[in-house]
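> Sequence and predicted structure, then a few things I'm wondering about:
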Amino acid sequence: MGEDFIFYIAAAWMTVLFCISVVLVISRRTPADRIQALDVLTLILIALLVLFSDSQSVPYYLDAALVLALLSFIATVAAARYYAGGKIF
């Protein structure tokens, strides 16, 4: 009961944080705030993937979490460069 209970509490908490992050992405006015909220959103999604991978003992979700982390980093850098100067490359 202990491990399952902790998993459900952590998954519920991450789901609440995910919903709050979605609201922040939609409600923020400046692009910098939206970029930051979207980065937090992907971080929470990565944490959910890792949590699910550990609870189900499926290592393939860790690969998906790693790919999502890399894509999130690239997207954040590209969005910040576009916001700062109008050019990505």
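Structure's in. What do you need? It should be emphasised that the depicted structure is a prediction, and the values quoted were computed from it without experimental measurement.

> Going by C-alpha atoms from here, please, whenever you check contacts or count neighbours.
Will do.

> Ser72 versus the most centrally placed residue in the chain, what's the distance?
Of all residues in the chain, the one closest to the mean position by CA atoms, centre = their mean is Thr42, 1.6 Å from it. Going from Thr42 to Ser72 by CA to CA, to the nearest Å gives 7 Å.

> What is the burial count for Val25?
20 (other CA atoms under 10 Å).

> Comparison target, given below:
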Amino acid sequence: MIAAALYFAFACFGLGLLFCLWRVVFGPNPADRILALDTMVINVIALLVLYGIAEGTAVYFEASMLVAMVGFVSTVAYCRFVLRGDIIE
């Protein structure tokens, strides 16, 4: 039963990634693209956690923490670039 739930969750988060990719490509303004990229990071984190549950190893949980940190920093940097035109003052 848990395998069916994992496959369903994989499909849902994969579909969410595709929708976010569509928003990144066809977003009307940069703010929508930034939000879509941030949501893609969250979906990738969820997929890594689900894969870690499916495999039964803790390595993927640590990888998801690294992706979360890098995703946060990249979102802040991209927002600063869009708002100010420069990342480092």
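Cool, got the structure. Please read these numbers as outputs of a predicted model, since none were measured by experiment.

> Would you pull the TM-score for this pair?
Overlay of the two chains. TM-score (TM-score structural alignment, normalised by the length of the first structure): 0.94; 88 aligned residues with a CA RMSD of 0.8 Å.

> For the helix or strand harbouring the residue nearest to the centre of the first structure, give me the average deviation versus the second structure.
Element membership for Thr42 of the first structure (DSSP states H and E) is helix 31-56. Helix 31-56 of the first structure differs from its equivalent in the second structure by a mean of 0.6 Å after superposition (mean CA distance after the TM-score superposition for the first structure).

> Can you give me the buried ones in that helix?
By 16 or more other CA atoms under 10 Å, the buried positions in helix 31-56 of the first structure come out as 34-53.

> could you measure the closest residue to Asn43 of the second structure other than its chain neighbours against Val73 of the second structure, distance?
In space, and not counting its chain neighbours, Asn43 of the second structure is closest to Phe13: 5.9 Å by CA to CA, 6 or more residues apart in numbering. The spacing between Phe13 of the second structure and Val73 of the second structure, counted by CA to CA, is 22 Å.

> got it, and Ala58 of the second structure?
Per CA to CA, Ala58 of the second structure is found 24 Å from Val73 of the second structure.

> likewise Met65 of the second structure?
For Met65 of the second structure relative to Val73 of the second structure (CA to CA), the value is 13 Å.

> mean shift of the strand or helix carrying Val82 of the second structure relative to the first structure?
Under the criterion of DSSP H and E, Val82 of the second structure resides in helix 59-84. In this overlay with the first structure, the average offset of helix 59-84 of the second structure from its partner residues is 0.6 Å by mean CA distance after the TM-score superposition for the first structure.

> So Phe13 and Val73 of the second structure - more neighbours on which side?
Phe13 (19 against 12).

> corresponding residue for the more buried one in the first structure?
Using TM-score structural alignment, the partner of Phe13 of the second structure in the first structure is Met14.

> which SSE is the residue nearest to Asn43 of the second structure in?
Going by DSSP H and E, Phe13 of the second structure is part of helix 2-26.
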